[in-house]
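Engineer: sequence and computational prediction follow.
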Amino acid sequence: MQSPEIVAIVLSSLFIISTLAPFIKWDDWWIRVFDFPRLQLCIFGLVALVVCLTGFSFASPLSFIFTGLLLIGILYQAVKILPYTPFYRKEVIRFRGKEDHTNRISILVSNVLSPNRKARKLLHLIRRKKPNLVLTLESDTWWQQQLDTLEKDYPYTVKIPLDNLYGMHLYSNLELEDAQVIYLVKDDIPSIEAYVKLPSGKKIKIYCLHPMPPSPTEDDTSTDRDAELLLVGEKVKAREESVLVFGDLNDVAWSYTTILFRKISRLMDPRIGRGMFSTFHAHYFFLRWPLDHLFHSNDFMLNRIQRLPGIGSDHFPIYADLQYKPIAGMAQKEPEANGEDKQLAREKIARANPVNKKEKTKYTSKD
């Protein structure tokens, strides 16, 4: 066997194994990690295909088998990421009607990276974009001191400064009601639930999340992360109200867990048909995927969604501007869960043994 053929076999084998790994529904991090780099794997597969076409003599069936499996794998990876390209039908309609600022809401989400000290960059973005809601993740006491300069313009706040990489701060210039800090799966990883009141008087339920990722340094499995997402999905499903879910979900938009979450919650993704809006990793362009998300009920339309410039963190901030428009629900088809989806969600939640602890919340609001 010639060296080019050996290289072709090695590259195609690596690609095929990486493509097949996510089909194993184990929660182990070394399996779930292959959910993330589908674009990178697609490119790697194309490189392997070129090597196969130039390196194989095609004198044996093995050459045809490896090349055929490569083609199938490349097609599969492309299909998985296709919804997050402009070549796919848009799931959320862009709002083009008469301006109605009383029913408009904008959100900026930023995982700041606790050791990062470039707070001025984030504050500059906030003052430039003027979002209604600002959610920071990994924000500790130092970050809180920097962010508190926003309070003149954002008088409604929920502050959870932590040193464990799961601190969370919410600043709003719209009135918050019934804000609560919830510990869904672990007693040191918070989430925020609240109602935000639009100028029109309409109340929107919001969920701010940052579950623990599956990784060798944080959690050996995706069990807790998956359960946290699905617990919120069950909460959303159980209540007929307008909803926004946003944060760093430590999962990609095309993973089977995030898709299951969207089916259970019936929430929509404004990125579908528009782009990936990859927010991580900010420092390595060849290792990027969408980890920071915003999902909404089907009574919203999109004004704008945008990945913002870096602030020194390993995440780019993401910004979305939405229009509350109940009539949109007639034209926007929301995801739906079948019986198998619901059973799988129940099993994954039970496996995590969630704590569901509520903290007596002290949040500040305008008098």
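Structural biologist: Looks like it arrived, so ask away. These numbers were taken from a predicted model, which means no experiment stands behind them.
Engineer: please make it C-alpha for all contacts and neighbour counts, starting now.
Structural biologist: OK.
Engineer: give me the distance between the residue positioned nearest the centre of the chain and S278.
Structural biologist: What sits nearest the mean C-alpha location of the chain, by Cα atoms, centre = their mean, is H293, with 3.3 Å. Taking Cα to Cα, to the nearest Å as the measure, H293 falls 10 Å from S278.
Engineer: quick revisit: list the contacts of the strand or helix carrying the residue nearest to the centre of the chain.
Structural biologist: For H293, the host element (DSSP states H and E) is strand 292-296. Residues outside strand 292-296 that contact it (Cα atoms under 8 Å, 6 or more residues apart in numbering): 109, 242-250, 253, 267-270, 278-279, 318, 320.
Engineer: element containing L69?
Structural biologist: Counting by DSSP H and E, L69 is part of helix 61-81.
Engineer: same check on K342?
Structural biologist: K342 belongs to helix 339-352, assigned by DSSP H and E.
Engineer: just K159 next, same as before
Structural biologist: Per DSSP H and E: K159 is located in strand 156-160.
Engineer: L147 now?
Structural biologist: helix 141-147.
Engineer: can you list the residues that contact that helix?
Structural biologist: Helix 141-147 is contacted from outside by S114, A119, L123, K159, P161, L162, D163, H169, using Cα under 8 Å, 6+ apart.
Engineer: another one to put next to it:
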Amino acid sequence: MLLARLHWFCEALTSFPLQLTLGTIPFAIGFMIARMKWWAVAAGALVAINGLILLSGMPINRQSDVRDGPKLRIASANVRTDNRDHASFLKWAEAARPDVLAVLEVDARWANVLDELDFYPYQIVDSRNDNFGIALLSTQPFEMSRILFLADSDVPTIVARIRLEDETWTIIATHPLPPVGNDHWGARNRHLAALAALSKQQDGRVIICGDLNTSPWSPFFGDLLRDGRVKDSRAGFGYLGTWPDHQRLLWTPIDHILVSHGMVTTSRTVGPPIGSDHRPVSATIIDPSPK
């Protein structure tokens, strides 16, 4: 973890503390049985270190008993551009029916699929031929919406505002480049830094959602939380891995819903398979003390 700021591969290893913890336990036990004392100590230390890292990305504070205040049900789904299992996505969306839905990797074909969700009369769609098309769907009107390109990237981010009771909430949906290779790693890091600055600039409550291509154990994710003045809605709800869905032994949470401090998450779930390599995520957010 100390080396995660120095190289993309070192940071990638921080995404799998659960797997590293479970993977080193058999070695610790085996060395103990074989009475290989120092090897057992070393393996035990690795179990402890990885376990502590795992817990550091799973905060336990939660106030799910809060019921009063403006409430929003929000979800994010990376549908994967070449995924043709549209029926599974539509079935999930129709069953979940969040108030606001961010959809990632939207091309022209997926844009047509989104048109079938007629319970979302308000849609912002930027379809693209690469894997970075994006859409934001809502059951209620947007007071403002725009598409930005953070950190001089070619990757679109949607910023929109909706009104809940007497409050204005800003929704930011985004999908940075995957941090594989030094160039994309640097671009992803600049994107997250610009995202934090954008979040900090907003008046009122903020929700950031999307495939952020970073896990809770990355130091750059920590920077986003601190500098963007947001918190992880996963707090108190468990591990909630979302990717890669076709290799579940490697599951890690990279699809996120981040919320302003003071807001309360009363539910946080991972959805069923939708044919993508990602699972959708959903949350119910309440502001118990609206300003």
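Structural biologist: Looks like it came in fine. Because the structure is a prediction, the values reported are computed rather than measured.
Engineer: so what number do they get for TM-score?
Structural biologist: Superposed pair, TM-score by TM-score structural alignment, normalised by the length of the second structure: 0.93. Supporting alignment: 291 aligned residues with a Cα RMSD of 2.0 Å.
Engineer: before we move on, the earlier item: so which of the contacts of strand 292-296 of the first structure are in strands?
Structural biologist: Judged by DSSP state E, strands contain the following of the contacts of strand 292-296 of the first structure: V109, V243, L244, V245, F246, G247, D248, I318, A320.
Engineer: the fifth one -> the second structure?
Structural biologist: Think F246 of the first structure. Using TM-score structural alignment, the equivalent of F246 of the first structure in the second structure is C209.
Engineer: how much space between the residue sitting furthest away from the middle of the second structure and A135 of the second structure?
Structural biologist: Distance from the centre of the second structure peaks at R35, with 43.4 Å (Cα atoms, centre = their mean). As for R35 of the second structure, its distance to A135 of the second structure is 58 Å (criterion: Cα to Cα).
Engineer: quick one on the thing from earlier: the helix holding L147 of the first structure vs the second structure - mean distance after superposition?
Structural biologist: By mean Cα distance after the TM-score superposition for the first structure, the fitted helix 141-147 of the first structure averages 0.5 Å away from its aligned residues in the second structure.
Engineer: in the second structure, what stretch matches that helix?
Structural biologist: Using TM-score structural alignment, the residues of the second structure aligned to helix 141-147 of the first structure are 108-114.
Engineer: and for stretch 264-275 of the first structure?
Structural biologist: Stretch 264-275 of the first structure corresponds to residues 227-238 of the second structure when matched by TM-score structural alignment.
Engineer: cool, and stretch 285-301 of the first structure?
Structural biologist: Stretch 285-301 of the first structure corresponds to residues 248-264 in the second structure, going by TM-score structural alignment.
Engineer: what comes up buried for the matching stretch?
Structural biologist: When burial is assessed from 16 or more other Cα atoms under 10 Å, stretch 248-264 of the second structure yields the following buried residues: 250-260, 263-264.
Engineer: check stretch 84-100 of the second structure too.
Structural biologist: H86, F89, L90, A93, R97, P98, D99, V100.
Engineer: do I have it right that the second one meets G271?
Structural biologist: The reference is to F89 of the second structure. No - F89 of the second structure lies out of contact with G271 (Cα atoms under 8 Å); the separation is 10.0 Å.
Engineer: now which residue in the second structure aligns to I189 of the first structure?
Structural biologist: So, by TM-score structural alignment, I189 of the first structure is matched to V155.
Engineer: roughly how far apart are its match and P141 of the second structure?
Structural biologist: According to Cα to Cα, V155 of the second structure and P141 of the second structure sit 25 Å apart.
Engineer: again with L104 of the second structure
Structural biologist: To P141 of the second structure, L104 of the second structure is 20 Å away according to Cα to Cα.
Engineer: quick one, which of the two is more surrounded?
Structural biologist: Using other Cα atoms under 10 Å as the criterion, L104 of the second structure and P141 rank with L104 on top: 27 against 15.
Engineer: so the more buried one sits against G210, correct?
Structural biologist: Yes - using Cα under 8 Å, L104 of the second structure makes contact with G210 at a distance of 7.3 Å.
Engineer: of the buried residues of stretch 84-100 of the second structure, which belong to strands?
Structural biologist: V100.
Engineer: dump the buried residues of stretch 84-100 of the second structure to JSON lines, plus distance to L52 of the second structure.
Structural biologist: Below are these laid out as JSON lines (distance: Cα to Cα, whole Å):
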{"residue": "H86", "distance to L52 of the second structure": "40"}
{"residue": "F89", "distance to L52 of the second structure": "36"}
{"residue": "L90", "distance to L52 of the second structure": "39"}
{"residue": "A93", "distance to L52 of the second structure": "36"}
{"residue": "R97", "distance to L52 of the second structure": "37"}
{"residue": "P98", "distance to L52 of the second structure": "34"}
{"residue": "D99", "distance to L52 of the second structure": "36"}
{"residue": "V100", "distance to L52 of the second structure": "35"}
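Engineer: now for the buried residues of stretch 84-100 of the second structure: which two are most distant?
Structural biologist: Largest separation among those by Cα to Cα: H86 and D99, giving 20.3 Å.
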